[in-house]
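Enquirer: What follows is a predicted protein model with its sequence.
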Amino acid sequence: MRRSRDLITMGRIGVDLYPLQAGVPLAQVETFGKFLGGTATNVAVAAARLGLDAAVISRTGADPFGDYIHRALRDFGVDDRWVTPVPQYPTPVTFCEIFPPDDFPLWFYRQPKAPDLEIAADELDLDAVRAARIFWMTGTGLCAEPSRTATLTALEARAEAGTTVFDLDWRPMFWNGGPDEARPHYAAALPHVTVAVGNTEECAVATGEHRPRACAEALLAAGVELAVVKQGPKGVLAVHRDGTVAEVPPVPVEVVNGLGAGDAFGGSLCLGLREGWGLERTMRYANAAGAIVASRLACSSAMPTRAEVEELLRER
């Protein structure tokens, strides 16, 4: 009998090289830490830390960084069977600068092409995709072929099966034509998903709207059941098709590196969806998980356990 996983994510994977000195320009940094990275991957790690059975669909280079990624995924308890090598492209590397509380520039090294954009539709295990309780895909997966067609094929295969989450994941450096190029592809994906999640800039790319409530309403009109709009220091707005609304403030912490907070939020969102929690409880839990990661240096290795999230919620 086919195993039904709690979560399968599909999309970006790579190695994050983060400075071990904060407040220092990249040109002056002397030491770096090496971490597993990539939005879809970090969401799977975050969910696994919270006890979900998670797997990733992605591609690496056939190189030592690819070997590192497999070892790291297994160490985090994430199934790596659908992470395979693409010999002609190197595993992507991402650098950042750390200027707390809100400036964390990123440099993506994904040339001439990232292997995770080489996922082909005929390589997908569509039975596993259908069987997953939650399937998570990203906007980056729509930015190039064959990943775009593979992502849409996975969405079509899901049909009415389980919960399907579209992480809007807007990365302008991956799109030559900016929002105008991306919006039609986002529009093609939205009717196939049940949940859309993104910050206000990402929601604006998907919908053309800029105000949080207008973004949420536009996403609902596009066909989703739940729109989650992250508003940074203003917290998060979640609007369900049934009229339920949750607007939850952030959890205040001393920020060290805010880059992984959204991925921790995503993993916790999956937990709430899997457990059938109410909207406000899910948003408060996800905010707390994101705050914990923002108070730490890394992304993947900083993802909290349930005990850590619950302790922070009790304290606050």
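Expert: Now that the structure is in, tell me what you want to look at.
Enquirer: Going by C-alpha atoms from here, please, whenever you check contacts or count neighbours.
Expert: Will do.
Enquirer: The nearest residue to residue 271 once chain neighbours are set aside sits in which helix or strand?
Expert: Take residue 271 and drop its neighbours on the chain: the residue closest to it by C-alpha to C-alpha, 6 or more residues apart in numbering is residue 47, 6.7 Å away. Element membership for residue 47, per DSSP states H and E: helix 39-49.
Enquirer: contact partners of that helix?
Expert: 7-13, 36, 53-56, 73, 76-78, 136-138, 169, 260, 263-264, 266-268, 270-271, 299-300, 303-306 (C-alpha atoms under 8 Å, 6 or more residues apart in numbering).
Enquirer: so the spatially closest residue to residue 74 that is not a sequence neighbour, which of the three states?
Expert: Nearest residue to residue 74, sequence neighbours excluded (C-alpha to C-alpha, 6+ apart): residue 80, at 6.9 Å. Following DSSP: H, G, I helix; E, B strand; the rest coil, the label given to residue 80 is strand.
Enquirer: Count the residues that sit near residue 80.
Expert: Residue 80 has 18 neighbours, counted by other C-alpha atoms under 10 Å.
Enquirer: also this one, for the comparison:
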Amino acid sequence: MDVVTLGETMVLFTPEHAGPMRYSDRFSSRVAGAESNVAIGLARLGVQAGWISRLGADEFGKKIRAFVRGEGVDTSRITIDETADTGLFFKEKLAPGEWRVKYYRKDSAASRMRPDDVDETYIADAKFLHITGITPALSESCYETVLNAIYYAKRNNVLVVFDPNLRRKLWQEARAREVLLELAGQADIVLPGIEEAEFLFGSGSTEQLARKFHAHGASVVVMKLGKQGAYYLDQDMEGYAAGFENPEVVDPVGAGDGFSAGFLSGLLDGLNLPDSVQRANAVGAMVTMAAGDVEGLPEKERLLEFMHNRGQGDVER
């Protein structure tokens, strides 16, 4: 296994028409979850990826498992919970560019993940453990599960990759800051957005905030800057990788997950840090061109074609 990740995935329902949901009688359904998005993105790029989670023994849990497995992700470490339901959420389009999301995930099967759901040998066989700040926000047992996964990774020399993925509605601000800083301090690679960096460390320039993550313990920091691209920093180099032109953004949701998948696939393919960040920018841009969390995630041939046609962008080193 190249990359192992863990977290909650839910079924997303979206009304066919814009406006308040109370007037909608037709909905489409999709599978959505940050960590499984990353795993699917990696699988499409030829990377062996595994996803650890807990699903309800219901039709939605069966749908998620079949979908993720069908995308080439290893789902052998999923736990089926006979006493809890799979989480759901609704995404309401109020107007062009204006969305409202409602979650039904309280006491979901995934929120009951516990440390013994994680198999040390499964982590030990990977090159990277990918975690986000969403999972520890779900419950105390999920927080302990993430810490246990990190412990196994560290004990087996597996690199820990952390995307803060701040979800303010899930927990109190003080607790969020405390836990996200704790996880950032244990990670080898941190992939924050600029707003997440400001949440954790206060105001500062992109370079200053990246150096704070570096001083906090991360060996590699890649700051996501949206359509402007990304800034990268490690002990040997720093610089900016420009974003890719994308005149039409259909749906920005999932772009950060695509970024993570593109970045890790670059490292696994032997690319250097700047070129891995360039690939991450390309995948992130491609995700925004399609509706849904995973629909825009490219296979490698399509990714390389996109990068060639749009130009590599500018990399300052």
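Expert: Cool, got the structure. This is a predicted model, so every value here is computed, not measured.
Enquirer: Can you pull the TM-score for these?
Expert: Once the chains are laid over each other, their TM-score by TM-score structural alignment, normalised by the length of the first structure reads 0.90; 308 aligned residues with a C-alpha RMSD of 2.0 Å.
Enquirer: Provide the aligned range in the second structure for the helix holding residue 47 of the first structure.
Expert: Aligning helix 39-49 of the first structure against the second structure (TM-score structural alignment) gives residues 34-44.
Enquirer: average offset between the matching stretch and the first structure?
Expert: Overlaying the first structure shows stretch 34-44 of the second structure at a mean distance of 0.5 Å from the equivalent residues (mean C-alpha distance after the TM-score superposition for the first structure).
Enquirer: sorry, back to before: isn't the residue nearest to residue 74 of the first structure up against residue 70?
Expert: Yes. Using C-alpha atoms under 8 Å, residue 80 of the first structure is in contact with residue 70, at 6.4 Å.
Enquirer: those helices in the stretch 201-316 of the first structure, which residues are they?
Expert: 212-221, 261-275, 279-294, 306-315 (DSSP state H, counting those that start in this stretch).
Enquirer: Tell me which of those helices sits nearest to residue 28 of the first structure.
Expert: In terms of C-alpha to C-alpha, the element of the helices of the stretch 201-316 of the first structure nearest to residue 28 of the first structure is helix 279-294, at 23.1 Å.
Enquirer: Which part of the second structure matches the closest one?
Expert: Against the second structure, helix 279-294 of the first structure falls on residues 273-288 (TM-score structural alignment).
Enquirer: which ones are touching the residue nearest to residue 74 of the first structure?
Expert: Counting by C-alpha under 8 Å, 6+ apart, residue 80 of the first structure has contacts 55, 56, 57, 70, 73, 74.
Enquirer: and the closest residue to residue 296 of the second structure other than its chain neighbours, how many residues sit next to it?
Expert: Residue nearest to residue 296 of the second structure in three dimensions, not counting chain neighbours: residue 287, with 4.1 Å by C-alpha to C-alpha, 6+ apart. Look at residue 287 of the second structure: counted by other C-alpha under 10 Å, it has 28 neighbours.
Enquirer: tell me the contacts of residue 287 of the second structure?
Expert: 251, 252, 253, 254, 255, 258, 293, 294, 295, 296, 297, 298.
Enquirer: TSV for the residues you listed, including neighbour count and distance to residue 23 of the second structure?
Expert: Shown next, in TSV, are the contacts of residue 287 of the second structure (neighbours: other C-alpha atoms under 10 Å; distance: C-alpha to C-alpha, whole Å):
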residue	neighbour count	distance to residue 23 of the second structure
251	16	22
252	19	25
253	18	24
254	23	27
255	27	29
258	32	33
293	25	25
294	25	27
295	16	27
296	21	29
297	33	32
298	24	35
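Enquirer: Just give me which of those are shared by the first structure.
Expert: For the contacts of residue 287 of the second structure, the contacts that persist in the first structure are 251, 252, 254, 255, 258, 293, 296, 297, 298, with contact defined as both residues aligned by TM-score structural alignment, their matches' C-alpha atoms under 8 Å.
Enquirer: Show me what the second one lines up with in the first structure.
Expert: The one in question is residue 252 of the second structure. By TM-score structural alignment, residue 252 of the second structure lines up with residue 258.
Enquirer: Show me which of the contacts of residue 80 of the first structure are buried.
Expert: Buried members of these, scored by 16 or more other C-alpha atoms under 10 Å, are 55, 56, 57, 70, 73.
Enquirer: Reformat these as JSON lines; add secondary structure and distance to residue 31 of the first structure.
Expert: Shown next, in JSON lines, are those (DSSP: H, G, I helix; E, B strand; the rest coil; distance: C-alpha to C-alpha, whole Å):
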{"residue": "55", "secondary structure": "strand", "distance to residue 31 of the first structure": "31"}
{"residue": "56", "secondary structure": "strand", "distance to residue 31 of the first structure": "29"}
{"residue": "57", "secondary structure": "strand", "distance to residue 31 of the first structure": "31"}
{"residue": "70", "secondary structure": "helix", "distance to residue 31 of the first structure": "24"}
{"residue": "73", "secondary structure": "helix", "distance to residue 31 of the first structure": "24"}
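Enquirer: Nearest to residue 122 of the first structure, out of the residues you listed: which one, please.
Expert: Within those, proximity to residue 122 of the first structure (C-alpha to C-alpha) peaks at residue 57, which comes in at 13.1 Å.
Enquirer: on that earlier part again, who's in contact with the match of residue 252 of the second structure?
Expert: 100, 101, 102, 104, 293, 294, 295.
Enquirer: now the strands for the first structure?
Expert: Assigned by DSSP state E, the first structure shows strands spanning 7-10, 14-19, 32-37, 54-61, 79-86, 93-96, 106-109, 134-138, 163-167, 195-199, 226-230, 236-240, 245-248.
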